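*Asks:* this one's structure only:
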């Protein structure tokens, strides 16, 4: 039951943060490219890498923080289903260039952001 509460609380925070970030990006950059989901997914990759690195040396309670931060916050914050839906939307709108940029950029930069988060976390752990 404790694990469910940790994941649920983290997921609620992550979902609210995603909503605010996507809304801000949509208002700031009202273009055909889905900048909101792109930014959320990349920053989520950076965060999950950072959280992984920080909880790796988490002492007696690493599962608590992993459940809250990684499964909860990052799980609620990032959204692969929106990525998939927006990718199909770009294809349907015949915006093939944006589609290719979005998919390749999300995957490549997402992996790099996760790696960067892991390296960043090592700066804070002995």
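*Replies:* Structure received. Only a predicted model underlies this, so the values are computations on that prediction, with no experimental measurement involved.

*Asks:* make it CA atoms for all contacts and neighbour counts henceforth
*Replies:* Will do.

*Asks:* does the residue nearest the centre of the chain sit in a helix or strand, and which one?
*Replies:* The centroid of the chain falls nearest to residue 44 when counting by CA atoms, centre = their mean (2.2 Å). Per DSSP states H and E, residue 44 falls inside helix 35-56.

*Asks:* and here's the other structure:
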């Protein structure tokens, strides 16, 4: 519940201030979620904390359904270059964010 409330509130705030024509709010939410997941994954949490934070909070914080909805919406409004950019940015930088978080934590553990 807390993850979805955080996602919605933060996403609305970001979108209002940074992007009317591009789903920057969803990108930022998903990339920060990937970064934090990488950090927590490398931290070797016990199973209960992992389920609570990674599966629970981050699972609700990040959103695949909104990512798909935003991408399809861009295609349907003839913003194909924006749609392709959005999808590629989310996937490529999501992987890089996860790897960065994992690497940073691995350096300190």
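*Replies:* Arrived safely. It should be emphasised that the depicted structure is a prediction, and the values quoted were computed from it without experimental measurement.

*Asks:* could I get the TM-score for this pair?
*Replies:* The TM-score (TM-score structural alignment, normalised by the length of the second structure) is 0.95; 109 aligned residues with a CA RMSD of 1.0 Å.

*Asks:* tell me what the helix holding residue 44 of the first structure is packed against?
*Replies:* helix 2-28, helix 62-65, helix 75-77, helix 80-92, helix 96-123 (3 or more CA pairs under 8 Å, 6 or more residues apart in numbering; DSSP states H and E).

*Asks:* list the buried ones in the second one?
*Replies:* I take that to be helix 62-65 of the first structure. By neighbour count on 16 or more other CA atoms under 10 Å, the buried set for helix 62-65 of the first structure is 64-65.

*Asks:* ok, residue 101 of the second structure touching residue 39?
*Replies:* Yes - assessed by CA atoms under 8 Å, residue 101 of the second structure is found in contact with residue 39 at 4.4 Å.

*Asks:* the helices and strands packed on helix 35-56 of the first structure: which one's closest to residue 38 of the first structure?
*Replies:* Nearest to residue 38 of the first structure among these is helix 96-123 (6.4 Å), distances taken as CA to CA.

*Asks:* counterpart of residue 31 of the first structure over in the second structure?
*Replies:* By TM-score structural alignment, residue 31 of the first structure lines up with residue 20 in the second structure.

*Asks:* that match in helix, strand or coil?
*Replies:* Secondary structure for residue 20 of the second structure, judged by DSSP: H, G, I helix; E, B strand; the rest coil, is coil.

*Asks:* so how far is residue 12 of the second structure from it?
*Replies:* 11 Å (CA to CA, to the nearest Å).

*Asks:* now stretch 13-33 of the first structure, how far from the chain's geometric center?
*Replies:* Stretch 13-33 of the first structure sits 13 Å away from the centroid of its parent chain (CA atoms, centre = their mean, to the nearest Å).

*Asks:* hang on, the earlier thing: residue 20 and residue 12 of the second structure: who's more crowded?
*Replies:* Between residue 20 of the second structure and residue 12, counting by other CA atoms under 10 Å, residue 12 is the more crowded of the two (13 against 10).
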